[in-house]
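Q: Predicted model and sequence below, questions to follow.
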Amino acid sequence: MILRPKKRIDYLVDITPLVDVVFLMLIFFMVSTTFNVSSSLKLDLPSSKATVQQKEIKQITVSIDAKGGFYIEDKLVADADLRKRILSLSKGDPNMRVVLRADAETHHKRVVFVLDTLRGLHMSKIGIATVAPAEGEN
């Protein structure tokens, strides 16, 4: 009796389809994810009960810290340069939206200064950023 060694059968697992599916899922999640842009400037915003739907719209963010310093897109701006910086970012478009983020401890005259500057540029689409009140807070 002659015993032949059994042929060894190599099973190959093709992982190419698995890699394709993983890449497709990665691309899907990257495209469908919305990124929340938050400012690195820490402000204590006043609270408001009103809610607003946020849309992806080109806008300029003007922030005022508690000491009265102006920031446009998180970059410190001198009082004298505020008008020029807003004008350069808006490219002279009076319909550009402006979001005013003022710390709750900011003096009122600093907010009025920004509003007067915007009025001088004929910009009327101005929003004031607030935060929702904490639970139980009125």
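A: Happy to help now that I have it. Residues are numbered from 1 along each chain as shown.
Q: drop to CA atoms for contacts and neighbour counts, all remaining ones
A: Will do.
Q: list the contacts for Ser63?
A: By Cα atoms under 8 Å, 6 or more residues apart in numbering, the contact set of Ser63 is Phe70, Tyr71, Ile72, Glu73, Asp74, Leu100, Arg101, Ala102, Asp103.
Q: Then Ala129?
A: Ala129 touches Leu45, Val99, Leu100, Arg101, Ala102, counting by Cα under 8 Å, 6+ apart.
Q: and it, how far is that from Phe23?
A: From Ala129 over to Phe23 the distance is 39 Å, taken as Cα to Cα, to the nearest Å.
Q: so how many other residues sit close to Thr61?
A: A count of nearby residues for Thr61, using other Cα atoms under 10 Å, gives 20.
Q: Alongside the first one, take a look at this:
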Amino acid sequence: MPKSVWEKLAGDEAEAIVFRRPLQEAVDFDITPMIDVTFLLLVFFLVTSAMDVGRAVELPPARFGKGMNPSQALVITVAYEGEESPPSIYLSDGKVGSPLPEAPDQQRSQILAAIRDSIAAGKPRVLLKAERKVKHKNIARILEIINETPGVSTYVAVFERD
């Protein structure tokens, strides 16, 4: 095999030529502005969002009827607690405070007292909010208690469709 010109000139001491790569500078990406924008967005969404997670109840959708202002009525909320346990009843808009005791007689007396106080405060309306999974017999029992008081308008809350 014939030798190349370089191999002839270098003789037996021929070595491969190694080229060094130029050192590259480390590229630093400044992420401080991106972090600032991220925190500003986080603060914006925290300030503008409504924190009603614990108060929400899942209402059935509306088919007919008209809306009313809950601030002009006594709101009674019936929350679903599972298939085996009775629903919890709250004398507030949502799951706020402690529920009424499970004894039906105590529930009846406390609901009637709350209705009397509401009428005395100039609110002759009762808005019943019940979650979708609450059985009808529980809602009917509460409606019977509400209807024992004369002069009270009863409303049942539903989810309004657009």
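A: Structure's in. What do you need? Computed from a predicted model, the values in this text were never measured in an experiment.
Q: Mind giving me the ChimeraX select for the contacts of Ala129 of structure 1, buried ones only?
A: The ChimeraX command for the buried members of the contacts of Ala129 of structure 1 (criterion: 16 or more other Cα atoms under 10 Å) is given here:
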select :45,100,101,102
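Q: ok, which pair from the contacts of Ala129 of structure 1 is furthest apart?
A: Spanning the widest gap among the contacts of Ala129 of structure 1 are Leu45 and Val99, at 12.5 Å by Cα to Cα.
Q: if we can go back for a sec, so which of the contacts of Ser63 of structure 1 would you say is closest to Ser40 of structure 1?
A: For those, the nearest to Ser40 of structure 1 is Asp74 (7.0 Å; Cα to Cα).
Q: Just give me the neighbour total for the closest one.
A: 14.
Q: Just give the closest residue to it, not the sequence neighbours.
A: Distances taken as Cα to Cα, 6 or more residues apart in numbering place Leu41 nearest to Asp74 of structure 1, at 6.3 Å, with adjacent residues excluded.
Q: now for that neighbour: what does it line up with in structure 2?
A: Using TM-score structural alignment, the partner of Leu41 of structure 1 in structure 2 is Arg55.
Q: For Thr117 of structure 1, grab the count of nearby residues.
A: By other Cα under 10 Å, the burial measure for Thr117 of structure 1, its neighbour count, is 15.
Q: coming back round to it: touching, the residue nearest to Asp74 of structure 1 and Glu73? I think so.
A: No. Judged on Cα atoms under 8 Å, Leu41 of structure 1 makes no contact with Glu73 at a distance of 9.4 Å.
Q: Going by how many neighbours each has, rank these two and give me the top one.
A: Shown here are Leu41 of structure 1 and Glu73; by other Cα under 10 Å, Glu73 has more neighbours (16 against 13).
Q: so that one touches Gln59, yeah?
A: No. At 9.8 Å, Glu73 of structure 1 does not count as touching Gln59 under the criterion of Cα under 8 Å.
Q: residues touching Tyr90 of structure 2, list them.
A: Ile76, Thr77, Val78, Ala79, Val96, Gly97, Ser98, Pro99, Leu100 are the contacts of Tyr90 of structure 2 under Cα under 8 Å, 6+ apart.
Q: Recalculate using a threshold of 7 Å.
A: By Cα atoms under 7 Å, 6 or more residues apart in numbering, the contact set of Tyr90 of structure 2 is Ile76, Thr77, Val78, Ser98, Pro99, Leu100.
Q: Please settle this for me: is the first one part of a strand?
A: This points to Ile76 of structure 2. Yes. Ile76 of structure 2 forms part of a strand when assessed by DSSP: H, G, I helix; E, B strand; the rest coil.
Q: burial measure for the equivalent of it over in structure 1, as a count.
A: Taking TM-score structural alignment, Ile76 of structure 2 has Val62 as its aligned residue in structure 1. Around Val62 of structure 1 there are 23 other residues, counting by other Cα under 10 Å.
Q: got a list of what Val62 of structure 1 touches?
A: Listed by Cα under 7 Å, 6+ apart, the contact partners of Val62 of structure 1 are Tyr71, Ile72, Glu73, Val99, Leu100, Arg101.
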